[in-house]
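*Asks:* Sequence first, predicted coordinates after that:
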Amino acid sequence: MELLFVADPLEVFKTYKDTTFAMMREAAARGHVLWACEQRQLAWQRGARVTARGARRVSLTGDADDWFTVEATRDLVLADASAVLMRKDPPFDSEYFYATHLLEQAEREGARVLNSPRALRDHPEKLAILEFPQFIGPTLVTRDAAAIRDFHAEHQDIILKPLDGMGGMGIFRVGPDGLNLGSITETLNQHGRTTVMVQKYLPEIVQGDKRIILIDGEPIPHTLARIPQGSEIRGNMAVGGKGVAQPLSDTDRDIARAIGAVLAPRGLLFIGLDVIGDCVTEINVTSPTGFQEITQQTGYAVAQRFTDALEAAVARPRG
């Protein structure tokens, strides 16, 4: 297969932990051809098809630092690749949104894009949980400061976060004393101009914010618990959380399978559920991570499982 990865610049990859790199390494080991481009390189012109201008065909060196070499550079029509993997990291901003439309046009031209660009648009990572209220804790989505105050009065200990945040960015906790609730609300909702998410604080976070990986609707047998360190309330690896692989609990598995059964048929081959205790807090579909940490700690070959699913998806008849 010829695989095109739409991703961040290869030069900034941290190969010791990067999930896209793990995907590339496994694909290369199976003899698949690797192409890479950035989101900015996608283009369409009347009379032509969606193209990755200046796409690079790369091979892997096995070196931790200079980890790839460029074998060729050319304009690559997306429909000519066996599959296009959209692996651009958040934030999901306007440019990301426009890229999904270009990728959807590529689908109309015959490309196979994973995850589905329409599904990426339809499942923003914070708001996708609203479809599954049976699996989430007390949650409010609003731009109304009064509603946030009422939610705090009811639940006492709450978390506030922006809808477009990533890696734990912009997350605040307000305890029973309500200290700085007004100021935090104004910061996040920009005096009523921006919608925010408010959730009841889940004390189980001290045991980890669990990342459950679903591949083609089925969870792998291990979760990566991101455990907050020191006085930090966030378990995100980007802010210093410690990742500890753990066996999936029966409840984790039941939740994951129920959500996977709904979302996988929509073209979401790879999903990362964030679960605190027994409550889903986010559904990550843009560029979920965790492959290497789980494999390194448990020996379970996540990238192999993913590539098996990718090959099967490419082989399936369209319809």
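*Replies:* Now that the structure is in, tell me what you want to look at.

*Asks:* CA atoms for contacts and neighbours, from now on please.
*Replies:* Will do.

*Asks:* can you confirm residue 273 is in a strand?
*Replies:* Yes - per DSSP: H, G, I helix; E, B strand; the rest coil, residue 273 lies within a strand segment.

*Asks:* The structure to be compared is supplied as follows:
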Amino acid sequence: MKLLFVADPLDTFKTYKDSTFAMMREAARRGHALVACEPHHLVWLRDGRVTARGARHITLTGDSHDWFKVEATADLALADADAVLMRKDPPFDPEFFYATHLLGQAEREGARVFNKPSALREHPEKLAILEFPQFIAPTLVTRAPAEIRAFHAEHRDIILKPLDGMGGMGIFRVKDDGLNLGAIIETLNKDGAQTVMVQRFIPAIAEGDKRILVIGGKPVPWCLARIPQGGEVRGNLAAGGKGVARKLSARDFEIAETLGPILAARGLLLVGLDVIGDHLTEINVTSPTCFREITDQSGLDVAALFIDALEGALA
């Protein structure tokens, strides 16, 4: 099969931990052809098809630094690939949004896109949890500073975060004393111009913010617990968290097995659920990661599970 990866620039990949690279390596091992482009290479012209201009047909070298070789550069209509994998990392900014519309047009022309572009748009990674209130901690979404202050008055220890953040960016904790709550509201809320998510603080963050992968609607039986370090409240690896692979708990399975089939039916082949303690905190659909860390520590080949699911979806 010919697989087109729409991703960040290849020379920015940290292959020792990159999940997209893990997918590519497993696909190449099975004899699939690899093609790569970036979102800005996508073009549509009337009477034509959505095309990746100058798509790079690559092979993997096995070298940890110069890890790919460009065998050819040529335009590729997305419908002529067997599968298109949207692996552009967040943020989900206007350009990402526009790319999903081009990918949606490519679908109308016959392309098979994973994750489904409309599902990417319909599942903003922080707000998607609102559909499943039975699994989330007390949560508020608002643009009103007074609402935030009332939520803090009720719950006393809270987390505030922007809806467009990634990697732990812009996350604040305000304890019972309310220290700096006003300044934090001003920073995130921008005088009522920007919506904020507020959640009751979950003490179980000390045991890790668990990334649970769901592939083809089924939970991977190991997760990666990202444990805050050095007084941080954030467990994100990008914020210095320590990643420890663990087997899923009964509650983890309950959450993943409830959401998995629902999300898969909407065209989400790969999902990353974030769970702290017993509570779902995010549903990641744009470019879920942690393949390499889970595989390296558990021995479970997550990339093989993903390519199995991709091949099954294309059969």
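*Replies:* Cool, got the structure. These numbers come from a predicted model, not from an experiment.

*Asks:* TM-score them against each other, please.
*Replies:* The TM-score (TM-score structural alignment, normalised by the length of structure 2) is 1.00; 315 aligned residues with a C-alpha RMSD of 0.4 Å.

*Asks:* So what's the gap between stretch 111-120 of structure 2 and the chain middle?
*Replies:* 14 Å (C-alpha atoms, centre = their mean, to the nearest Å).

*Asks:* If you could redo that for stretch 95-115 of structure 1, that was the one I meant.
*Replies:* Taking C-alpha atoms, centre = their mean, one finds the center of stretch 95-115 of structure 1 at 17 Å from the center of the full chain.

*Asks:* Just the buried positions in it, please.
*Replies:* 96, 99-100, 102-107, 109-115 (16 or more other C-alpha atoms under 10 Å).

*Asks:* same question, stretch 237-252 of structure 2
*Replies:* Across stretch 237-252 of structure 2, burial judged by 16+ other C-alpha under 10 Å covers 237, 239-248, 252.

*Asks:* Make a markdown table from those and add distance to residue 38 of structure 2 to it.
*Replies:* Output for these, formatted as a markdown table (distance: C-alpha to C-alpha, whole Å):
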| residue | distance to residue 38 of structure 2 |
| --- | --- |
| 237 | 24 |
| 239 | 26 |
| 240 | 28 |
| 241 | 29 |
| 242 | 30 |
| 243 | 29 |
| 244 | 31 |
| 245 | 31 |
| 246 | 34 |
| 247 | 35 |
| 248 | 34 |
| 252 | 34 |
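
*Asks:* when you check these against the strands, which ones overlap?
*Replies:* 242-247 (DSSP state E).

*Asks:* hmm, back to that, quick check, nearest of the buried residues of stretch 95-115 of structure 1 to residue 173 of structure 1?
*Replies:* residue 96 (28.9 Å; C-alpha to C-alpha).

*Asks:* before we move on, which element is that closest one in?
*Replies:* In this structure, residue 96 of structure 1 sits in helix 94-108 according to DSSP states H and E.

*Asks:* Superpose on structure 2 and give me the mean offset of that helix.
*Replies:* Its aligned residues in structure 2 lie a mean 0.2 Å from helix 94-108 of structure 1 after superposition (mean C-alpha distance after the TM-score superposition for structure 1).

*Asks:* Tell me which other helices or strands that helix touches.
*Replies:* Packing partners of helix 94-108 of structure 1 (3 or more C-alpha pairs under 8 Å, 6 or more residues apart in numbering; DSSP states H and E): strand 42-43, helix 117-122.

*Asks:* mean per-residue distance, the helix or strand just after the longest one to structure 2?
*Replies:* Per DSSP H and E, the first helix or strand lying C-terminal to helix 117-122 of structure 1 is strand 139-142. Taking mean C-alpha distance after the TM-score superposition for structure 1, the mean distance separating strand 139-142 of structure 1 from the aligned residues in structure 2 is 0.3 Å.

*Asks:* Alignment lookup: residue 150 of structure 1 to structure 2.
*Replies:* In structure 2, the residue matched to residue 150 of structure 1 (TM-score structural alignment) is residue 150.

*Asks:* what number of residues lie near its match?
*Replies:* Using other C-alpha atoms under 10 Å, residue 150 of structure 2 is surrounded by 11 other residues.

*Asks:* quick one on the thing from earlier: want to try a markdown table for the helices and strands packed on helix 94-108 of structure 1, with mean neighbour count and distance to residue 2 of structure 1 as columns?
*Replies:* Formatted as a markdown table, these follow (neighbours: other C-alpha atoms under 10 Å; distance: least, C-alpha to C-alpha, whole Å):
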| stretch | mean neighbour count | distance to residue 2 of structure 1 |
| --- | --- | --- |
| strand 42-43 | 20 | 17 |
| helix 117-122 | 18 | 19 |
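
*Asks:* Let's have those in CSV, adding distance to residue 32 of structure 1.
*Replies:* Converted to CSV, these look like this (distance: least, C-alpha to C-alpha, whole Å):
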stretch, distance to residue 32 of structure 1
strand 42-43, 22
helix 117-122, 23
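
*Asks:* And these: which comes nearest residue 211 of structure 1?
*Replies:* Across those, residue 211 of structure 1 has its closest neighbour in helix 117-122 (18.6 Å, C-alpha to C-alpha).

*Asks:* Tell me which other helices or strands the closest one touches.
*Replies:* helix 94-108.
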